Structure formats: structure tokens, C-alpha cells
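Chemist: Requesting a structural model of the entry that follows:
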Amino acid sequence: MDIKQKAALFAASSAAFLAAGKFAVGLVSGSMAVASSGLDSLLDVFMSAMNFLAIRKAAQPPDETHDYGHTKAENLAAVAQSLVIIFTGFVILYKAGEKFFSKATIRYSPLDLGIMVLSLVFSLIISMVLRTIGKKTDSNALQADALHYTSDLCSNSAAILAIILTYYTGKTVFDLLFAVIIGVFIILSALSILKKGSLGLMDTRISKPMEKTLLDILNRQPFPFAGFHKLRTRVSGNKIFGDLHVLFCRKLKVEEAHDRTKELEADIHHRLPAMDIVIHIEPCEEECGEDEGPCKIQQKSASIRVEG
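Modeler: Below you'll find the predicted structure:
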């Protein structure tokens, strides 16, 4: 089990503990804010468990029917997460409205405040762990889960404020108001997850910083490298794919061009470890003979390198 799968299991088990506590306290006190936060934590269990399965699937190597591997499983998990979370957000809004019109009584105890403070601490720890590992491993699923737990920080803070205000003022409107705020936060965070997951499924090009790194590598290649074109990239889960055509001096032997290409691939993999690159070799388009003196492309390349 790799570090990404361990992180997903940690998040799922922590969320299960919190969900059980919140539901128990919410049912006893009748607090809509605590109960809605409990529903959110129950969803966290489902999402983190789904992330675990998606990450495990994405880690599987290419097979007979999946030449490029299974890395998009993480993007599918992120999209599925967002749709379920959006639905949950609207359920919370509906329940808050229903509670408001029914004029239900809400009873609070120190246990309400205690469980929400505990939830706040757990949400902070979980979001930090998922964000750190998600960025380190470039996992879309973990980063999406981290974003969701970050929204939990906001919802838990809102629930704590609702408990305090309702306790001291005796007005239940604060509890219902913050339940609405929680629902809105959940929906907004889900829309962000949906956008990121959808982009991964649609073969979006690599990020600007990654593209800059790749172009920097290509533009600094020495002679007999003479240029490149038809560069294409795409993101799939935590993997990135690219293909391009590179030009070498037409006087270069095929074996030498192949060796140079292997060196270029090694350079790219060193700077962009997650990239799977396919390079097509082409002869330089410049027509030059043995009696024409120094290579025009070599002089041009040297000039560019000096300026850079």
C-alpha cells in the first residue's frame, strides 16, 4: 500500500469517527447545524473510501485494454465526489428550510460544542495531510479530498458559532442560518472539484509552469538538435503525456539521432518525472551541402544560447 492509499484510508477512518459522534449529538440536541455537519462527515467517509479505490486502480500498470494505464480513475473519482457533494449541499439547504418553518425546538449541551471543536481539529489535520501528500504525489483525487475537508473547516466553524449564538440568545435562527451557510460552502467547493476533475477527463494540456519547464529543456538543446514542432501534451490523473517532432541535422546518422533522442528523453524525465514522452525524429529542413561551410542551424542555435 503506497502513501496515497494510506492517506485516503486515514481520511476515511477519521471521518467515520466524526460522523458517528456528530449524528449522535445532533439527534440528542436537535441541532440542524450539528446534524448537517454529521451528514457532511458521513459523506467524507464515502468520498475518502472511493478515493482509496480510485487511487489503487490508478496505480495499476497498463494492460491489454488500457495502453495508457488507469490514471484517469482519479479524475472519475473527483467528478463523482463533486456530484454527490452538490446533492448533499442542496439536501442540507432543504432540511434547514424545513426546520425553520416547523419551528422545531433546539436543545444544546456542552457536548454539542465539544464534538464540533473536535471535528474542527480533525478536519484541519486531515486537510493538511491530504494536501501535503496530494501535492507531493500530484494526485488529483487527494487534492480534491483536501479541498473538501478545507470546506469542512468552514462548516465546522459555522456550526460552533451557531451553537454559541443560539445558546446565549435563545434564537434558533442562528442555527438554521449557519446550516444554510454550510450548505452553500459545500456546493461551492464541489463545483471547484467538478471543474478540476472534468478538465482531467478532457485531456487538458499540462500546466503553464510544466509547459515552461518542457520548453526550456527543448530550447536549450545543443547542435545537432535543430528545433521541434507539433508539441502536444495532456494530463491524466497524476501522469502527464506528451509527443512532439524533433529536427536533427540531416547529416546525422540514424543511430546518432536515436542516441541524442534518448538523452533528450532522459533530460525531460529528470525535470518532469511524471511525464511519458514520445519523440518522432525528422531531418532538418535546411538544405546544406558539405562545401557550404559551417552549419547554418548550428550558428543560429549558438546565437540563441548566447542570448539566453
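Chemist: CA only for contacts and neighbour counts going forward, please
Modeler: OK.
Chemist: mind listing the helices in the stretch 151-300 of the chain by residue range?
Modeler: Counting by DSSP state H, counting those that start in this stretch, one finds helices in the stretch 151-300 of the chain at the ranges 173-201, 208-219, 254-271, 296-307.
Chemist: Counting neighbours, which bits of the first one end up buried?
Modeler: Just to be clear, that refers to helix 173-201. Across helix 173-201, burial judged by 16 or more other CA atoms under 10 Å covers 173-191, 193-194, 196-197, 199-201.
Chemist: same for that helix, what does it pack against?
Modeler: helix 32-58, helix 73-102, helix 140-169, strand 225-236 (3 or more CA pairs under 8 Å, 6 or more residues apart in numbering; DSSP states H and E).
Chemist: how much space between Ala24 and Leu18?
Modeler: Ala24 sits 10 Å away from Leu18, taking CA to CA, to the nearest Å as the criterion.
Chemist: Check Glu285 too.
Modeler: 65 Å.
Chemist: In terms of neighbours, single out the busier of those two.
Modeler: Between Glu285 and Leu18, counted using other CA atoms under 10 Å, the more crowded position is Leu18 (25 against 13).
Chemist: That one: helix or strand, and which one exactly?
Modeler: When elements are assigned from DSSP states H and E, Leu18 belongs to helix 3-29.
Chemist: For that helix, buried residues please.
Modeler: Buried, per 16+ other CA under 10 Å, within helix 3-29: 4-5, 7-12, 14-16, 18-19, 21-26, 28-29.
Chemist: and Ile133, how many residues sit next to it?
Modeler: 17.
Chemist: for it, what are its contacts?
Modeler: 3-4, 7, 139, 142 (CA atoms under 8 Å, 6 or more residues apart in numbering).
Chemist: Which of the three states applies to it?
Modeler: Secondary structure assignment for Ile133 (DSSP: H, G, I helix; E, B strand; the rest coil): helix.
Chemist: separation between it and Ala78?
Modeler: 16 Å.
Chemist: count of residues packed around Gly97?
Modeler: What Gly97 shows, counting by other CA under 10 Å, is a neighbour count of 15.
Chemist: Also Arg56?
Modeler: A count of nearby residues for Arg56, using other CA under 10 Å, gives 18.
Chemist: Pull up the gap between the residue nearest to it when sequence neighbours are not counted and Ile281, please.
Modeler: In space, and not counting its chain neighbours, Arg56 is closest to Gln5: 6.7 Å by CA to CA, 6 or more residues apart in numbering. If you measure Gln5 against Ile281 using CA to CA, the figure is 39 Å.
Chemist: now the other sequence, so there's something to compare against:
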Amino acid sequence: MTEKASNKTKTVRLSSRQLAIGSVLVAIVVLALKYAAYAMTNSVGLYSDALETLINLAAAFAVLIALRLGEKPADQNHQFGHHKAEYLSAVAEGVLVVLAAIAIFMEAYEALMHPRDLSVPIIGLVLNGLAGVGNALWAFTLVHFGRKLRSPALVADGKHLYTDVVTSIGVLAGVGLAKVTGLIWLDPLLAMCVGVSILFTGWQLIRGSLSGLMDEAIDQEELQQLRETIMANAEGAIEAHDIRTRHAGRVIFVEFHLVVPSKMTVYAAHAICDRIEEAFQQEMPHAVVTIHIEPEYMANESEFDDNLPLD
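Modeler: Coordinates of the predicted model:
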């Protein structure tokens, strides 16, 4: 059995940490702008928008801590590394979103029971709009680079910010409509809609993270790339089967059985494994590969009916 992990992750980790620090700084600026907008308007809708940004700030800190923990090397108690720490961050973010929704519902109910006058100076709406633009730009940055860096925590944070942008647009439109029409009850009603929206976001974050914690297999596109890499670099072997995969943070773990001629020497079989592993380092550097060598009579003995002929 042979095993080899990529040695190219240091730059990825540094870049992920920089993005996480950026998320904290962006969240602080956006929170200041949105709270100022709420203070100027006394709008429950803008209050809900500001409260969601407070959750964004807490989530950004959680992502930063998770990335720092996830980059720790394997040790005696965590021999496969700490990569799944990122999933815990995404779960924590989902829980925070749910708590924010509950707080929004409570404030909106209070405003419905005891209507309050709205003061809507243009500067307040402009501040909230600027905050939304900042969130949109940063959300795109997080999702784009988070996918490149294979970081579920960064991608989850970016998707959450996308939702924040959409709700900010709805809040601005609703507050303006409530002021123009005089229907003050539109403001808390809109806040409740925001609460429902972020509840759905929280559920998506938790569901996506649980798939990683439950060792879900990689997607079909990556699996096809994996199979092609094996086929292109396993000359001399007969078959590969029982291909198992799972993802943990930005890393995927791959293991499979490689059938070789019964009379092949250990040295020759090991050379084939080295060739396959070197190809993975070039084409899928985020993969940790384990190969189990089997003699020829084990061909067509796949547990998963996934025989991959190589000769």
C-alpha cells in the first residue's frame, strides 16, 4: 500500500487566511454603514439588514478560526489532518443565521403591534446601498476564489453574502415604498420576509456542511477526471477497482485497488503506483491517494461494480 499527499497547499492556506481576514474587515465596514442607516431611519427592515451583517461579522471570525485550525498538520490524534474544521465553521454560520432570523421576527412583531413613524433621509438609504454594493463585490470574490482554493468555508460565506445583497435590495425598495404610500406596516412585514429568506440560507449552509462531515463522495466531474488520470498513467497494470472517494475541506481522499500481473515484481508494481501518484500531484494536487496492490486473480472482484480496465 502506498500513500502520498500534495505538498502544494501552503500557498492555498495563506490565500484562504487573507480572504478570511478580508471578510472580517469588510463585515465591520458594512455593519457600520447599515447601522448608521438604521439609526437615521428607525426602520425595522433596515434593522434586520444590519442584524444580518452582525451575523456576517461573527461568521467571518468563525471562518478565520476554522481555516487556522484546518491548516494544522496531521498529528497523532488527527492522523488525516484537520481539514474538516471548515465544515464546522459553515455549520456554526448556519446556526448564527437562524438565531438572527429569530431576533428579526421578534423585532418585526413588536413593530407590527406598536407601529413607529419612519424617517427616511436620502443619506440613510445611500449608506445602506453602498453597504450592499460592498457586500456584492466581496461575495463574488469569496465564491470565486473559495472555489479555486477548494474552501467550503469561504464559499459558504460568499453565498451567505449574496443572500444579504438580495435582501438589502428588497429592504431598500420596501422602506421607500412604505414611506411613499404611508403603509407603515409594510416595513415590519418586509423584515419578516428577510427573516424567512435568511432562515432558508441557514438551512442550505448546514445541509451543505453535513454532506462533508458525512464523508460524501466527490462529484461526477472530479470522479471522471480521477478515472482518466489513473487510466493514462497505469501502463503495466490490468485493472483498477473499488475506487472510493471522500472530501474533507479543500482536500479529497482517494483510495482504490490496482490489479497487476501475478508475476510482476514488487519493485515494478511500486513504480506504477509512483507514476500514478505523480500524475495526481500535477493534475489534482488537492488529492491524497492510497493504492492497494492486488494480484491478477483479483480482477473483476470489485465490491462496487466499478472495474476500470487498464490493459
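Chemist: Take the helices of the stretch 151-300 of structure 1 and write them to JSON lines, including distance to Gly89 of structure 1.
Modeler: What follows is the helices of the stretch 151-300 of structure 1, written out as JSON lines (distance: least, CA to CA, whole Å):
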{"stretch": "helix 173-201", "distance to Gly89 of structure 1": "4"}
{"stretch": "helix 208-219", "distance to Gly89 of structure 1": "33"}
{"stretch": "helix 254-271", "distance to Gly89 of structure 1": "41"}
{"stretch": "helix 296-307", "distance to Gly89 of structure 1": "55"}
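Chemist: of the ones you listed, which approaches Tyr94 of structure 1 most closely?
Modeler: Across the helices of the stretch 151-300 of structure 1, Tyr94 of structure 1 has its closest neighbour in helix 173-201 (8.8 Å, CA to CA).
Chemist: Just give me the match in structure 1 for Trp138 of structure 2.
Modeler: Aligned counterpart of Trp138 of structure 2 in structure 1: Ile126 (TM-score structural alignment).
Chemist: Its match: what's its closest spatial neighbour, skipping adjacent residues?
Modeler: Counting by CA to CA, 6+ apart, Ala11 is the residue found nearest to Ile126 of structure 1 once chain neighbours are left out, at 6.1 Å.
Chemist: what residue of structure 2 matches up with the one you found?
Modeler: Using TM-score structural alignment, Ala11 of structure 1 lines up with Ser23 in structure 2.
Chemist: if I pick its match, what's in contact with it?
Modeler: With contact taken as CA under 8 Å, 6+ apart, Ser23 of structure 2 is in contact with 57, 60, 138.
Chemist: could I get those residues as JSON lines with distance to Leu118 of structure 2 and neighbour count?
Modeler: Below are the contacts of Ser23 of structure 2 laid out as JSON lines (distance: CA to CA, whole Å; neighbours: other CA atoms under 10 Å):
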{"residue": "Leu57", "distance to Leu118 of structure 2": "27", "neighbour count": "21"}
{"residue": "Ala60", "distance to Leu118 of structure 2": "32", "neighbour count": "27"}
{"residue": "Trp138", "distance to Leu118 of structure 2": "30", "neighbour count": "21"}
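Chemist: Out of those, the closest to Ile102 of structure 2 would be?
Modeler: Leu57 (17.5 Å).
Chemist: Look up how far Leu161 of structure 2 lies from the residue nearest to the closest one when sequence neighbours are not counted.
Modeler: Take Leu57 of structure 2 and drop its neighbours on the chain: the residue closest to it by CA to CA, 6+ apart is Ala27, 5.1 Å away. Separation of Ala27 of structure 2 from Leu161 of structure 2 (CA to CA): 10 Å.
Chemist: Ala178 of structure 2 too?
Modeler: 25 Å.
Chemist: picking that back up, so for Ala27 and Leu161 of structure 2, which residues contact both of them?
Modeler: With CA under 8 Å, 6+ apart, Ala27 of structure 2 and Leu161 have common neighbours Asn56.
Chemist: thinking Leu153 of structure 1 is in contact with Leu120, fair?
Modeler: Yes - between Leu153 of structure 1 and Leu120 there is a contact under CA atoms under 8 Å: 5.8 Å.
Chemist: what's the neighbour count on Gln60 of structure 1?
Modeler: Other residues close to Gln60 of structure 1 by other CA under 10 Å number 11.
Chemist: That one -> structure 2?
Modeler: Aligned by TM-score structural alignment, Gln60 of structure 1 pairs with Lys72 of structure 2.
Chemist: Now that match: closest residue in space, sequence neighbours ignored.
Modeler: His82 is the one closest to Lys72 of structure 2 (CA to CA, 6+ apart), at 6.3 Å.
Chemist: sorry, back to before: my guess is the match of Trp138 of structure 2 contacts Ser151, does it?
Modeler: No - between Ile126 of structure 1 and Ser151 there is no contact under CA under 8 Å: 11.8 Å.
Chemist: show me what contacts the alignment partner in structure 1 of Ala108 of structure 2?
Modeler: Alignment note: Ala108 of structure 2 maps to Ala96 in structure 1; criterion TM-score structural alignment. Residues near Ala96 of structure 1 by CA under 8 Å, 6+ apart: 32, 176-177, 179-180.
Chemist: how near is Ala96 of structure 1 to Glu255 of structure 1?
Modeler: 71 Å.
Chemist: Then Gln221 of structure 1?
Modeler: 18 Å.
Chemist: With Gly227 of structure 1 instead?
Modeler: Distance check for Gly227 of structure 1 against Glu255 of structure 1: by CA to CA, it reads 18 Å.
Chemist: do Val180 of structure 1 as well
Modeler: With CA to CA as the criterion, Val180 of structure 1 and Glu255 of structure 1 are 67 Å apart.
Chemist: Which residue is the nearest non-sequential neighbour of the counterpart of Thr137 of structure 1 in structure 2?
Modeler: Taking TM-score structural alignment, Thr137 of structure 1 has Leu149 as its aligned residue in structure 2. Leaving out its chain neighbours, the residue that sits closest to Leu149 of structure 2 by CA to CA, 6+ apart is Val12, at 6.0 Å.
Chemist: and that neighbour, what helix or strand is that in?
Modeler: Secondary structure (DSSP H and E) places Val12 of structure 2 in helix 10-41.
Chemist: That helix vs helix 44-70, what angle?
Modeler: Inter-element angle recorded for helix 10-41 of structure 2 and helix 44-70: 160 degrees (by axes from the mean of the first three to the mean of the last three CA atoms, to 10 degrees).
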